[in-house]
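need a structure here:
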Amino acid sequence: MAKATPSTAPITEETDEITSEDATTATITEGEPPAVPSDWKESDGSRVRVAASAVLARVAQVNLGDGTVGDLIPVVHRAFGELDEIAQTAVDEIDRLTVLRMKESLLMLTRPEDPGLVLGLAAPDGTLLLDATHITDPLREMYEDNADPDESALRRYRFAISELFHQQSLLAVEEWDEAERRSWADPAVRLFETGVNALWTAARLPDHLIELGLDKVAPGIEAVSVPAGYPVALPAAEHLIGGVATAGEQTPEELLRTLVSLPPTAKFAELGRVLLTSAQLLPVIPPEDFADVSADLYAALRAPFEALAVLDVTDIPEVAVEATARQAANLAFAAAYDVLAAATERYHVEEPSATSATSTEET
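Below you'll find the model as predicted:
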């Protein structure tokens, strides 16, 4: 299940090495989720996170066509209402807030007049909008509480800090014009961007707590966990980043840091650049062909994420949803490797190294 502090290393449990054959033998299909481990037990939190993910998928299924992003306002407004209803069914307060946090990707798409409860938002003018009850009040309480906080309080504090940290990392985003909003309407771009941002928050938060000395302010906060959410977007992004980083002889942390600083539409392009570099193709591709090869890589990486973004995960166990997300990353990497192999043959360079054909290594 999703955790608040996943490693940025690629997920390796019960996954195969990624090879070009996967691109033709593996598919993302509705009704055929991966097998669920016999010892896995669904929690109420996993139930609501999957239900919320299904809402995001229904929004992704809407084809904007020749319309404008504003045409999505009724769709997004309905989705906000559904997310609010799902959140209300959560038994645990932090699970409820995790569902409400999943509104963010839709808020960045378009903003209905009444989105309901919004936990946080990095406004285009550099202003941080934070909910008082669930974010700023717990932070104030954390500093004012002289007694040893119990686990419930520590989890509220940790969630509030994670939301603040997450929104601060988005402050560099400038106000978008219509073209940029249309790019965000691309479900594959939105899914990968959401996964990168969620992964960055989850991966960096433990160190961030220590750097701020919050383990001294609220002893035990470093030990409690809160869910990261996004059981579709986060595992897919984590797995793909791990594979590309390995191929590019980087650490996943290094590549993640680069990606989080880039605009949404530049992230797949950066993965393509890393792969071209790893395959030693950058110096040999003629300038007149470079745009076409880069576009082929972008399309190869993007297509499985689009299929994943629109996949209906209703009633699928969270552990199977996460496995499906990793499968999509496998397909993206394998399709990209096929592009590299074709370019290698065309431009007569040495075959890509073995590490370029494998995105996971046992650690």
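
From here on, just use CA atoms for contacts and neighbour counts.
Noted.

State the distance from the nearest residue to residue 187 once chain neighbours are set aside to residue 181.
Among residues not flanking residue 187 along the chain, residue 60 sits closest, at 5.3 Å (CA to CA, 6 or more residues apart in numbering). The spacing between residue 60 and residue 181, counted by CA to CA, to the nearest Å, is 14 Å.

between those two, which one's more packed in?
A count of neighbours by other CA atoms under 10 Å puts residue 60 above the other of residue 60 and residue 181, at 24 against 17.

my read: that one touches residue 184, true?
No. Under the criterion of CA atoms under 8 Å, residue 60 is not in contact with residue 184, lying 10.7 Å apart.

Tell me where the stretch 201-350 of the chain has helices.
Listed in chain order, the helices of the stretch 201-350 of the chain (DSSP state H, counting those that start in this stretch) span 214-217, 233-247, 252-260, 267-278, 287-309, 318-347.

Same list as before, the ones you listed that is, but in a markdown table and with distance to residue 48 and mean neighbour count included.
Output for the helices of the stretch 201-350 of the chain, formatted as a markdown table (distance: least, CA to CA, whole Å; neighbours: other CA atoms under 10 Å):
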| stretch | distance to residue 48 | mean neighbour count |
| --- | --- | --- |
| helix 214-217 | 30 | 15 |
| helix 233-247 | 15 | 27 |
| helix 252-260 | 27 | 18 |
| helix 267-278 | 29 | 21 |
| helix 287-309 | 18 | 19 |
| helix 318-347 | 10 | 23 |
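
Please provide the structure for the following sequence as well, for comparison with the first:
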Amino acid sequence: MKYRRGLMFLIDKEKNEAISLSKKTFQELEFKERKHLQEWISKNTDILGERLLIIQKEFAGFDDTKERLDLLALDENGNLVIIENKLDDSGRDVVWQSLKYASYCSSLTKNDIKDIFQKYLDLQGKSDHSEKLICDFLDIEDFSEVELNSDDQRIIMIAANFRKEVTSTAMWLLDHNIKIKCIKVTPYELGGQILLDTEQIIPIIDAEDYLIKIANKKQEELINREKKQTRHTVRLDFWTQVLQEMNEKSDLYKNVSPSKDNWLSCGCGYTGLAYSFVVTGNYARIELWINRGTQEENKEIFDNIYTYKEKLESSFGDKFDWQRRDDGKASRIAYWLRDVNVFNEEDWPQMIDFLTSNMIKFEKTMKGILKEVFQK
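The predicted structure is shown next:
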């Protein structure tokens, strides 16, 4: 007897039995590719097994072609994701189609992506700004620090059934470090209710990390040959110079190493509180970052320090930026230098002098007040 795959059951706890659900096709249910499946994905990307930000539907912004991809998205690493959705049959040409779209999207710049997303928001009648939504999605504070489409594009194909030539090609592409994923979707019906089952068939979830590591290993020698300077190496060089100057003036950062990130922190003697340098393509900042315990505790600490506002600013010689951040867990007290760019080496002397001299003064100003606050 041949075993039937893709069976689904509803457990009736009272009767203690499994009730078979009726497997359906999208055609039987009169569901359409764009009207239904595409909308479901755009409203809930969990169908694809991950958190994505949909930035355009039916994207047709390709020169000299009228072709349009179903959905364009960003993943949590800022990579573009090309999503092709089919209904009951993937078709023979879906891989070729997806690869074409990925190649078209490879040239999209950060500003292109921002504008594409803004057009999508405008067409939906939303008042949101694309820059802010992208920053929120990626959990990055400043858009100048966002990196988009800096890695290879990803492909996700979704269908009820995948032809053998499609899965074979997808596996070959995956083995050659093309980031591709196939999601199988199956509708079921029970008492007029429609259920949707999703299954990632390529790469198999249990083997996904292994397959990706193998593919990445093949690319390692190529990557190592490319020694061009990146954002990370620029920051590493910058923080190295900051620490050299800082350590000549103060012991505050003596035990801190240079970082590839846009921030560099050291402890201030109280758990959950840190003095931080922050740099971007738009500014440099020093701050006291308060992230200790619960949101309520952080706000209480901030409020207690705020009672010393006049004394602190008078001692420092300038006003601070007091960010209670009521909607966030942490709070900060900051001091800024605007209109400087960490990726412009001509700005480095000004930025390094600002960060080091003001952090020393900032720490000296805060030290006594923090002692009073934590003795209360």
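
Work out the TM-score between the chains.
TM-score of the superposed chains, computed with TM-score structural alignment, normalised by the length of structure 1, equals 0.27; 175 aligned residues with a CA RMSD of 7.2 Å.

follow-up on the earlier one: of all the helices of the stretch 201-350 of structure 1, which one is nearest residue 73 of structure 1?
helix 287-309 (18.9 Å; CA to CA).

what's the closest one packed up against?
With contacts defined as 3 or more CA pairs under 8 Å, 6 or more residues apart in numbering; DSSP states H and E, the packing partners of helix 287-309 of structure 1 are helix 44-60, helix 187-211, helix 267-278, helix 318-347.

cutoff 10 Å now
For helix 287-309 of structure 1, the elements it packs on are helix 44-60, helix 187-211, helix 233-247, helix 267-278, helix 318-347, judged by 3 or more CA pairs under 10 Å, 6 or more residues apart in numbering; DSSP states H and E.

Thought residue 308 was touching residue 54 of structure 1, still the case?
No. Using CA atoms under 10 Å, residue 54 of structure 1 is not in contact with residue 308; the gap is 11.1 Å.

follow-up on the earlier one: tell me if I'm right that the residue nearest to residue 187 of structure 1 and residue 305 touch.
No. Look at residue 60 of structure 1 against residue 305 with CA under 10 Å: they stay out of range, at 11.2 Å.

Now for the two: what residues contact both?
Listed as contacting both residue 60 of structure 1 and residue 305 by CA atoms under 10 Å, 6 or more residues apart in numbering are 187, 188, 190, 191, 311.

if you skip the residues just before and after it, what's nearest to the fourth one?
Leaving out its chain neighbours, the residue that sits closest to residue 191 of structure 1 by CA to CA, 6+ apart is residue 233, at 5.5 Å.

cool, and the second one?
If the residues on either side of it in the chain are set aside, residue 188 of structure 1 comes closest to residue 306, at 4.2 Å by CA to CA, 6+ apart.

same question, the third one
Using CA to CA, 6+ apart and skipping the chain neighbours, the partner closest in space to residue 190 of structure 1 is residue 184 (5.6 Å).

Against residue 206 of structure 1, how distant is the one you found?
Computed as CA to CA, the residue 184 of structure 1 to residue 206 of structure 1 distance reads 29 Å.

Mind checking which of those two has more residues around it?
residue 184 (23 against 19).

picking up where we left off before, would you list the helices and strands packed on helix 287-309 of structure 1 in a markdown table and tack on distance to residue 100 of structure 1?
Converted to a markdown table, those look like this (distance: least, CA to CA, whole Å):
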| stretch | distance to residue 100 of structure 1 |
| --- | --- |
| helix 44-60 | 9 |
| helix 187-211 | 14 |
| helix 233-247 | 16 |
| helix 267-278 | 26 |
| helix 318-347 | 18 |
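
Residue 159 of structure 1: which of those helices is closest?
Here helix 187-211 is closest among those (CA to CA), at 10.1 Å.

and the closest one, which residues are buried?
Across helix 187-211 of structure 1, burial judged by 16 or more other CA atoms under 10 Å covers 187-206, 208-209.

Excluding sequence neighbours, find me the nearest residue to residue 73 of structure 2.
residue 54 (4.2 Å).

so what's that neighbour up against?
Taking CA under 10 Å, 6+ apart as the test, what residue 54 of structure 2 contacts is 41-45, 71-75, 80-81, 83, 117, 120.

Selection in PyMOL covering whichever of those are buried, please.
Burial among the contacts of residue 54 of structure 2 is assessed by 16+ other CA under 10 Å; the matching PyMOL selection reads:
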select buried, resi 41+42+71+72+73+74+75+80+81+83+117+120
